[in-house]
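>>> prediction below, plus the sequence it came from.
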Amino acid sequence: MLSVKSLVPVLGLLLVLSGHGFYFADAIIGGQFARPAQFPYQGSVVVDGVNQCGCSVISRTTVLTGAHCVAGATNNRVKVILGTSDFNEGDGQTFGVKKIISHPNFNFISRDYDIALLWLSRPAQFSDIIRSISLAPAGSNYLENATAIVSGFGEINSRGDRESRLKYAKIQLWGRRYCNSANIPSITDRMICAGDPLGRQGPCKGDSGGALTLGGIQIAISSWGFGCGAPYRPSIFTYVPIVREWIDANING
């Protein structure tokens, strides 16, 4: 029987044959429910009252998300919810947004440079349930097949069902042997691929903008993909080390 890792090379052929339709990622297929305070950096970006995307706390006054999550939105239309693992509990804290900073090179069509910083209207008070996450340094590299974690709220299957509780999934990094522009024409140097080759778990539609972490460090931001739990098709993430200098130059606090 083929192992999971041995199935990954099929990616190139399948992507060429299947076209390049994509979605902006939002929630978790498969995976597990998070314990309270398990991911204290996790937040939700709400636009016009709708849970639009995930985000991660990187300072008391700044969260990191995807630029497409807030494209076209004004400050007064955006809220950030922090400090909850279950929306039904009502224990989250809601923050206004005083400034949206999207990367100047962000392209909505190509999804390149899909990264934005949101400056909160007031500082978050750190505790067991709200805390910042460390970011991968500029120039970092991570090994193919390393196991990373993605988390988020939102749809839990391809039918669009939702769950109030935070979920997370363990997925593996895919190297440049498969995650390259020959196999996936939309891929740029600002992107990395990760996922379960068999499609059993991973991001779907409400996780965009959320963190991909490895060893407790955020290495990427959930951006887009080819379907919810689609075998042999990775999820695509904005790679933090490539944009780390821009983050540092624009972080508030």
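Perfect, thanks for sending it.

>>> contacts, neighbours, all on C-alpha from now
Will do.

>>> counting residues per helix, which one in the chain is longest?
helix 240-250 (DSSP state H).

>>> for it, packing partners?
Here helix 240-250 touches strand 217-225, going by 3 or more CA pairs under 8 Å, 6 or more residues apart in numbering; DSSP states H and E.

>>> what is the strand it packs on packed up against?
strand 23-24, strand 134-135, strand 211-214, strand 235-239, helix 240-250.

>>> ok, and here's another one to check against it:
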Amino acid sequence: MTDDTTAGAEDVAEALREGRPIREHGPYLVLIADERLEFTKRHIAVATPTGDEILEAAGVLDRASHQVLQLLVTGDAEGLRPSETTDLHAGGVERFVVFRTDRLYRFTLGGRVLDWGANRISGRALLTLARKDPDAFDVWLDRAGRQDRVIDLDETVSLGGSDVERFMTKAVDIAIFVNTRPRRVSKRSLTYLDVVKLAYPDGPFGENYVYTVDYLRGPSRNPEGSLVEGDSVEIKNGMRFDVSFTDKS
């Protein structure tokens, strides 16, 4: 989808963020995404669009083979039928997702029942639907009678089985070693300064001190290397950092 803005249109997402009422007359800007949850702004003329009008705004020509989901500020995802209307003034409608499909798939996320228009969904999309920071949260697949497992951000999980798939989110908890000391980290990546402060939380800091940061046993994308100021690095369990400093004074 390409960005589509109209001068003078009421931006619905912006109004919701600012906590102000949506104005009574159009046009309106709404956020519409494809199944990758890549959102763009599209304009509609009325505050009570039908599913068919959302498809029209998205530029879909073959509307009979597409489905619309509306994402609510409550975290719910609900199907919107072609002739069914939704009310932007209700304050809960924020975004829409358009799928090329003839059916919806049901799953639960954090105990909430959601619909989806594709037979697979990625870990990243699940975290987006849960409104969780992908750098700070994992999504887990709840497998009855078996050990739960983490879904990688770019991994996709089938929703087409006979059972309703159940997902939950948990804060990231990664065990690393900094100068041989164990540390636990609650995000997937660390900056140069993050690592320095894990090694030397009380400094010394200042223009006279230069820190050297090396790492080993990282993920496959960055198994080993060095960091300089301004750098960041993806981390994993068991990764090791060696940090030292030089006093130039």
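Arrived safely. On a predicted model such as this, the values are computed, not experimentally measured, just so you know.

>>> where does the TM-score land?
Once superposed, chain against chain, the TM-score is 0.21 (TM-score structural alignment, normalised by the length of structure 2); 98 aligned residues with a CA RMSD of 6.4 Å.

>>> quick revisit: buried sites along the longest helix of structure 1?
By neighbour count on 16 or more other CA atoms under 10 Å, the buried set for helix 240-250 of structure 1 is 240-244, 247, 250.

>>> any idea of the angle the lengthiest strand in structure 1 forms with strand 235-239?
Counting by DSSP state E, the longest strand found in structure 1 is strand 162-174. Between strand 162-174 of structure 1 and strand 235-239, the angle comes out at 70 degrees (axes from the mean of the first three to the mean of the last three CA atoms, to 10 degrees).

>>> could the buried residues of helix 240-250 of structure 1 go into CSV alongside distance to residue 153 of structure 1?
Compiled in CSV, these are given as follows (distance: CA to CA, whole Å):
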residue, distance to residue 153 of structure 1
240, 21
241, 25
242, 26
243, 25
244, 25
247, 24
250, 27
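
>>> among those, which one lies nearest to residue 168 of structure 1?
residue 240 (19.5 Å; CA to CA).

>>> wait, the closest one sits on residue 223?
No: Residue 240 of structure 1 lies out of contact with residue 223 (CA atoms under 8 Å); the separation is 12.0 Å.

>>> any idea how far residue 124 of structure 2 is from residue 32 of structure 2?
17 Å (CA to CA, to the nearest Å).

>>> okay, the two: which has more neighbours?
residue 32 (27 against 22; other CA atoms under 10 Å).

>>> re the thing from before, nearest to residue 162 of structure 1, out of the helices and strands packed on strand 217-225 of structure 1?
Ranking these by distance to residue 162 of structure 1, with CA to CA as the measure, places strand 23-24 first at 16.3 Å.

>>> same for the closest one, what does it pack against?
strand 217-225.

>>> can you give me the angle the strand it packs on makes with helix 240-250?
Angle, strand 217-225 of structure 1 to helix 240-250, by the same axes, to 10 degrees: 110 degrees.

>>> what residues sit buried inside stretch 95-102 of structure 2?
Taking 16+ other CA under 10 Å as the criterion, stretch 95-102 of structure 2 shows 95-100 as buried.

>>> residue 126 of structure 2 is in what secondary structure piece?
Assigned by DSSP states H and E, residue 126 of structure 2 falls within helix 123-129.

>>> for residue 245 of structure 1, give its distance to residue 135 of structure 1.
From residue 245 of structure 1 to residue 135 of structure 1 the distance is 11 Å (CA to CA).

>>> next: residue 225 of structure 1.
Residue 225 of structure 1 sits 23 Å away from residue 135 of structure 1, going by CA to CA.

>>> more neighbours, the two?
More crowded of residue 225 of structure 1 and residue 135, by other CA under 10 Å: residue 225, with 27 against 18.

>>> what sits against the closest residue to that one other than its chain neighbours?
Residue nearest to residue 225 of structure 1 in three dimensions, not counting chain neighbours: residue 235, with 4.5 Å by CA to CA, 6 or more residues apart in numbering. Going by CA atoms under 8 Å, 6 or more residues apart in numbering, residue 235 of structure 1 touches 25, 193-195, 202-203, 222-226.

>>> I am finished for the moment; much appreciated.
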